[in-house]
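Engineer: okay, here's the prediction I keep looking at, along with the sequence it came from:
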Amino acid sequence: MSYQKRSKDELARRVAHDIHDGAYVNLGIGMPTLVANHLPEGVEVILQSENGILGMGPAPAAGAEDFDLINAGKQPVTLLPGGAYFHHADSFAMMRGGHLDICVLGAFQVSATGDLANWSTGEPGAIPAVGGAMDLAVGARQTWVMMDLLTKQGASKIVERCSYPLTGLACVKRIYTDLATFACTREGLRLIDTVPGLGHAELERLVGLPIATA
């Protein structure tokens, strides 16, 4: 049976569905920022940005951007009633102090047991430092990764052991991808869901690792 990948917005909607009411959440640079546009109505989620914002809303409409109000990825954002912005140091104290329920990060690689590599591939000209990702990965109560399952070359980004520089050890609890959702456990990967039509054997072939179903 054939299957179709989740689009970026469908993947963002899938992540948003699992965020509980009242959660304080940091959305990392890149694809994770799309989650803000898909939070369900009637669910209060307080979004934090590491450059010092709490209470962000969805992306502004075209033409309504305020470039004095941006997230850590320099994208224009909106501020909901009651929202606030504050010093960068206070933001990192929030991140490091265990005050965030969830952070959603992108990744280059995630190991089956939850090691995270998301800041450098080691290529010349790459980003020179890890930024706030290390603080988020170990400071949030849950770290989720949102990414494509495969590289452009068709290799799995979920690996037995990360070959890229590590951001954090055993910190990732869930991996949301365009083909399936996984939990990372001490024993390895556990399947949460897949796109319709993608069989378990084919998914294991793509990932190259055993995937438990219960």
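Structural biologist: Ah, there it is. Residues are numbered from 1 along each chain as shown.

Engineer: every contact and neighbour count from this point should use C-alpha atoms.
Structural biologist: Will do.

Engineer: test my guess that Asp193 contacts Thr181.
Structural biologist: Yes. Using C-alpha atoms under 8 Å, Asp193 makes contact with Thr181 at a distance of 5.2 Å.

Engineer: neighbour-wise, which of these two wins?
Structural biologist: Shown here are Asp193 and Thr181; by other C-alpha atoms under 10 Å, Thr181 has more neighbours (22 against 14).

Engineer: isn't the more buried one right up against Ile175?
Structural biologist: Yes. The criterion here is C-alpha under 8 Å, and Thr181 meets it with Ile175 at 5.7 Å.

Engineer: next up, a second structure to put side by side with the first:
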Amino acid sequence: MFATSALFTDRREAGRRLAKAVAALGLSDPIVLALPRGGVPVALEVALALRAPLDLLLVRKLGAPGHEEYGIGALVDGADPQIVLNDEAMAIIKPPPDYVEAETQRQLIELERRRKAYLGSRQALPVKGETVVIVDDGIATGSTITVALRALRKAGAAGVVLAVPVAPLDTIDRLREEADGVVCLATPEPFGSVGQHYVSFGQTSDQEVVDLLAAAAAGRHAG
């Protein structure tokens, strides 16, 4: 994609710029979690700059009975996967308890499948008591990030920082209430889509995710 008003060349370049801003926070021994797939190239640069471990944060929607596209909550991957329910949606749908449990188990299987595809047998990094930096390539509505932030809180993270290259200002303002810190390099208005702020915004493949995670591990070991 080519955009004459683009703010970033590609995800890696955005990540290097974002890394400088996050490094300036002076976080102590953080963990970097990327939202796949597009968040991984950005997060790699942040992790390398901080000499921090890099892991994925996988999120799966819990769909309503008969209407899977309508989310009643979400399941967030981790050493101790967390369920975050949408109270408003739950009040409207009123799903039976056994449905929520069954849907959760179904999505747990999918989370495990995806984690194995990206990381093999490697287990998720525990976040309890840790400072966590969540990274994505950009935010539009912020719904997935909101769920992720709340799940990390529920999992006992000591501190949660959100770091993204670009997002709408009103979305960032809302997310400041969910995180201990927010780093966002640009809040252009009108916002449009995340991709229009990059010169190159091709889809990140599964193999690229695997390769980038390996590069993060190798870079940290070398450091």
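Structural biologist: On my side now, so go ahead. Owing to the predicted nature of the structure, the values given are computational and were not obtained by experimental measurement.

Engineer: can you pull the TM-score for these?
Structural biologist: Put the two chains on top of each other and the TM-score (TM-score structural alignment, normalised by the length of the first structure) is 0.41; 129 aligned residues with a C-alpha RMSD of 4.5 Å.

Engineer: mind checking which helix or strand Glu202 of the first structure is in?
Structural biologist: helix 200-207 (DSSP states H and E).

Engineer: equivalent analysis for Glu101 of the second structure, please.
Structural biologist: Under the criterion of DSSP H and E, Glu101 of the second structure resides in helix 97-119.

Engineer: following that helix, which helix or strand shows up next?
Structural biologist: Going down the chain from helix 97-119 of the second structure, the next helix or strand is strand 131-135, by DSSP H and E.

Engineer: count the neighbours of the closest residue to Gln142 of the first structure other than its chain neighbours for me.
Structural biologist: Once flanking residues are discounted, Gln142 of the first structure sits nearest to Ile102: 4.7 Å by C-alpha to C-alpha, 6 or more residues apart in numbering. Neighbours of Ile102 of the first structure under the rule other C-alpha under 10 Å: 23.

Engineer: quick one: Ile102 of the first structure and Trp144 touch, right?
Structural biologist: Yes. If you go by C-alpha under 8 Å, Ile102 of the first structure and Trp144 touch, sitting 7.2 Å apart.

Engineer: what helices and strands are in contact with the strand ranked longest in the second structure?
Structural biologist: Secondary structure of the second structure read by DSSP state E shows that its longest strand is strand 67-76. Packing contacts for strand 67-76 of the second structure, counted by 3 or more C-alpha pairs under 8 Å, 6 or more residues apart in numbering; DSSP states H and E, involve strand 59-64, strand 82-85, helix 87-93, helix 97-119, helix 143-154.

Engineer: just the angle between the fourth one and strand 67-76, please?
Structural biologist: Same thing as helix 97-119 of the second structure. Relative orientation of helix 97-119 of the second structure versus strand 67-76 (axes from the mean of the first three to the mean of the last three C-alpha atoms, to 10 degrees): 70 degrees.

Engineer: list the buried ones in helix 97-119 of the second structure?
Structural biologist: For helix 97-119 of the second structure, burial by neighbour count (16 or more other C-alpha atoms under 10 Å) applies to Val100, Glu103, Thr104, Gln107, Leu108, Leu111, Glu112, Arg115, Tyr118, Leu119.

Engineer: name the nearest residue to the fifth one, sequence neighbours excluded.
Structural biologist: It refers to Leu108 of the second structure. Leaving out its chain neighbours, the residue that sits closest to Leu108 of the second structure by C-alpha to C-alpha, 6+ apart is Leu75, at 7.6 Å.

Engineer: buried ones in the longest strand of the second structure?
Structural biologist: Gly71, Ile72, Gly73, Ala74, Leu75, Val76.
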